[in-house]
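Student: Here is my input; please provide its structure:
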Amino acid sequence: MQIKALTDYGVNPKAIFTDKMTGGTQKRPGLALALKAANSDDIEFVVWKIDRLGRSVLGVAETLKLLRERGVTIKSLTEPIDTSTPMGQFVLNMLISLAQMERDLIRERTIAGVAAAKARGGRHGRPQVMTEARQKLAAEMLADGRRGVEIWDAVKALPGPTVGRSAYYNFQKDWLLSQEPADPTDDK
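Tutor: Take a look at the predicted model:
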């Protein structure tokens, strides 16, 4: 949707920079490339929303300052902001602050949800693919001396979420390590 809006506005698809990750990470190679390309005063820097320019109020403000120092015009497709006026700067700062607050609230709710799930005995993250039945079957086959794809194929045949090869091999590695006798010289 965002890329279509940019191309509809007239942005050359080769001049559209994206970052695949989400969340609060500051490492954004797409934004870094876009900023590197925006190096003259005849460039219009077009974004879907101003808050795409950073992950915090300070980050967006620093990016905007850098672009303005280069004489680059900034255009938001979803926010009618004229960053060349004091009122436009004020509205921009308010929007950036609201975006920061929204991210902070989402992070706060996520942390609270994870804590509540843990308190209820739930687990956080992807579903456990190596179910108890799969672990039991794999352990029996490993104890019989079988290894690898033979066990993985048998485990995949059991009902439950899809078992990837790496999930099975992680289980096999952990199982094999658990079967090694303790080293009496180890002081841990």
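Student: only C-alpha atoms for contact and neighbour calcs from this point on.
Tutor: Will do.
Student: Break down the chain into its strands, ranges please.
Tutor: Taking DSSP state E as the test, the strands found in the chain are 44-47, 73-76.
Student: of all those strands, which lies closest to residue 168?
Tutor: For these, proximity to residue 168 was assessed by CA to CA; strand 44-47 is nearest, at 43.5 Å.
Student: Against which helices or strands is the closest one packed?
Tutor: Packed against strand 44-47, as judged by 3 or more CA pairs under 8 Å, 6 or more residues apart in numbering; DSSP states H and E, are the following elements: strand 73-76.
Student: now the strands of the chain in JSON lines, with mean neighbour count and distance to residue 5?
Tutor: Formatted as JSON lines, the strands of the chain follow (neighbours: other CA atoms under 10 Å; distance: least, CA to CA, whole Å):
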{"stretch": "strand 44-47", "mean neighbour count": "17", "distance to residue 5": "10"}
{"stretch": "strand 73-76", "mean neighbour count": "18", "distance to residue 5": "11"}
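Student: another one to check against the first:
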Amino acid sequence: MQTQRILVLDGHPAPASLSRSLAETYSGAARQAGHEVRLLHLSEMDFDLDFGRAGYRDVKPLEPALEGFMADLAWSGHVVVMAPLWWGGLPAKLKALFDRAFLPGTAFDPRRPNRLGVPAPLLTGRSARLVITSDTPGWWQRLVYRRAIAHQVTRQIFGFVGIRPTRHSWFAPASHAGAGVTGRWLSEMAALGRAAA
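Tutor: From the prediction side, this is the model:
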């Protein structure tokens, strides 16, 4: 098995969460399998959430936490993000991480658009996995909401900057899951971590 460099992001803004448990389980199993892992907890990252500009002129400098995230992303070959589904999307602080850090010249190049006018992606050569916890059942998410969060992250965020493919794991209902259910989810994360998938 080929060794991978994996960036794992616990994308829950709270210091204790199911997302954190999933991230730590994945990371531990990946390390035991010989992969190199860097684990970040969104709750420990301090940065201004507001992009606060009307365009990309005079962009505010990145805080150390965002610089560290981009350095870890540049180092990685595989990215794993664990996050809860809140109001149909990512938690505000996690979305702000992408708003602030994925900038022109670093994540994409608007000076080199393709035939459709889409800027050239600059973070190619990486795959990803999005792990979502939710109270919305998977079948409802597929049939009614059309997996909107998966499309947003896969196509409009990661796909835009060249991180692909992005695979998905969906754990629901999460708020009142018993120990047996969460145990199965943690086992699944451990297996994915060992496989660097």
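Student: Overlay the chains and give the TM-score.
Tutor: Once the chains are laid over each other, their TM-score by TM-score structural alignment, normalised by the length of structure 1 reads 0.29; 86 aligned residues with a CA RMSD of 4.9 Å.
Student: related to what we said a few turns ago, would JSON lines of the strands of structure 1 with distance to residue 61 of structure 1 be doable?
Tutor: Formatted as JSON lines, the strands of structure 1 follow (distance: least, CA to CA, whole Å):
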{"stretch": "strand 44-47", "distance to residue 61 of structure 1": "15"}
{"stretch": "strand 73-76", "distance to residue 61 of structure 1": "12"}
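Student: Residue 118 of structure 1 is nearest to which of those?
Tutor: strand 44-47 (39.1 Å).
Student: Which among the strands of structure 1 is found nearest to residue 6 of structure 1?
Tutor: strand 44-47 (7.5 Å).
Student: Run through who's touching the longest helix along structure 2.
Tutor: Ranked by residue count, the top helix of structure 2 under DSSP state H comes out as helix 179-195. Residues from elsewhere that reach helix 179-195 of structure 2 (CA atoms under 8 Å, 6 or more residues apart in numbering): 21-23, 25-33, 171.
Student: about what we covered before: do you know which of the strands of structure 1 lies nearest residue 153 of structure 1?
Tutor: strand 44-47 (48.3 Å).
Student: so residue 47 of structure 1 touches residue 76, yeah?
Tutor: Yes: in this structure residue 47 of structure 1 lies within contact range of residue 76 using CA atoms under 8 Å: 5.0 Å.
Student: Buried residues, the helix of greatest length in structure 1. List them.
Tutor: Assignment by DSSP H gives helix 86-119 as the longest helix of structure 1. Neighbour-count burial for helix 86-119 of structure 1, counted by 16 or more other CA atoms under 10 Å, picks out 91-93, 95-97, 99-100, 103.
Student: which two from those residues end up farthest apart in space?
Tutor: Longest span within these, CA to CA: 91 and 103, 18.5 Å.
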